[in-house]
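*Asks:* Predicted model, plus sequence, below.
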Amino acid sequence: MSGRSVDEHLAAVTPAKRRRDAETLLAMMARVTGEEPTMWATIVAFGSYHYRYASGREGDAPAAGFAPRKAATTIYLADGVDTYAAELARLGPHSTGVGCLYIKDLEAVDLDVLEQIVAASYARVTEGTFGERARDGGADA
């Protein structure tokens, strides 16, 4: 967690386009998750889930979240971007990492598709068993 408020964090985001996108994501993720946003370091987070590695290491992570960065906004998908290949094909301009979706301009993507992805990911990671399957060599690793 961070000592900085979400509003303080977003007020400092540059460039202005990234701040605009952050405000849009803030409203959308709050609506989709039903959670109040909190800061986890530089991530605007909505809810959390508990994970456990096969090694026994465990912890908590945001169930949904984003980080407005200068180069692009990062949207975190704890269940992995591969889960959403069909949706991502319809999303619009983006790039991906294993669990991250990078968007340079939210106005260039289909927000309905993005909302479907965020809602499905949040539901999946908060279902109760995801954290035990995730990242431990299970089906969702």
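*Replies:* Okay, I see it.
*Asks:* drop to CA atoms for contacts and neighbour counts, all remaining ones
*Replies:* Fine.
*Asks:* Look at residue 55 and tell me its secondary structure.
*Replies:* coil (DSSP: H, G, I helix; E, B strand; the rest coil).
*Asks:* Can you report how many residues lie near it?
*Replies:* 7 (other C-alpha atoms under 10 Å).
*Asks:* what do you get for residue 84?
*Replies:* Neighbour tally, residue 84, other C-alpha under 10 Å: 16.
*Asks:* Please compare the first structure with the one that follows:
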Amino acid sequence: MWGPTIIGFGRYHYKYASGHEGNAPLLGFSPRKAQFSLYIYSKTDKSDNFLKDFGKFKMGKAYIYIKKLSDINITVLEKLCLETIAYLNDHHECACRI
């Protein structure tokens, strides 16, 4: 668990140019009342291409909102998750490798 509402897998350490640093899950999921939040990195060119075929969703700052699983392409979700893990393993100190 990451806080009271986020279920996370793995862990990576981040550090911003401002000096702020911390740990975050490689992948995260948070069930909310109106929609689910998926905490996956989606700012790479490869991830952006996957999002074209993802289905019905809204983007937040660092997450994707979906209302129900039937609104999205599960195969694309799997590809996004694998791309996220690969990106974070390449660019950060991670506690989980696949």
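*Replies:* Nice, thanks for sending it over. Every value quoted in this text rests on a predicted model; they were computed, and no experiment measured them.
*Asks:* longest helix of the second structure?
*Replies:* Across the second structure, the longest stretch assigned as helix under DSSP state H is helix 74-91.
*Asks:* next SSE after it?
*Replies:* strand 93-94 (DSSP states H and E).
*Asks:* so how far is that following strand off the chain centroid?
*Replies:* 15 Å (C-alpha atoms, centre = their mean, to the nearest Å).
*Asks:* helices and strands around that strand, which ones?
*Replies:* strand 12-15 (3 or more C-alpha pairs under 8 Å, 6 or more residues apart in numbering; DSSP states H and E).
*Asks:* and the longest helix for the first structure?
*Replies:* helix 16-33.
*Asks:* elements contacting it?
*Replies:* So helix 16-33 of the first structure, by 3+ C-alpha pairs under 8 Å, 6+ apart, packs with helix 6-11, strand 43-52, strand 58-68, strand 73-76, helix 111-125.
*Asks:* Go again with 6 Å.
*Replies:* Using 3 or more C-alpha pairs under 6 Å, 6 or more residues apart in numbering; DSSP states H and E as the contact criterion, no helix or strand is in contact with helix 16-33 of the first structure.
*Asks:* equivalent range in the second structure for that helix?
*Replies:* Per TM-score structural alignment, helix 16-33 of the first structure has no counterpart in the second structure.
*Asks:* between that helix and strand 43-52, how many degrees?
*Replies:* 50 degrees (axes from the mean of the first three to the mean of the last three C-alpha atoms, to 10 degrees).
*Asks:* Give the closest residue to the most centrally placed residue in the second structure in space, chain neighbours not counted.
*Replies:* Centroid check for the second structure by C-alpha atoms, centre = their mean gives residue 40 as the closest residue, at 0.8 Å. Excluding the flanking residues, the one nearest residue 40 of the second structure by C-alpha to C-alpha, 6 or more residues apart in numbering is residue 27, at 5.4 Å.
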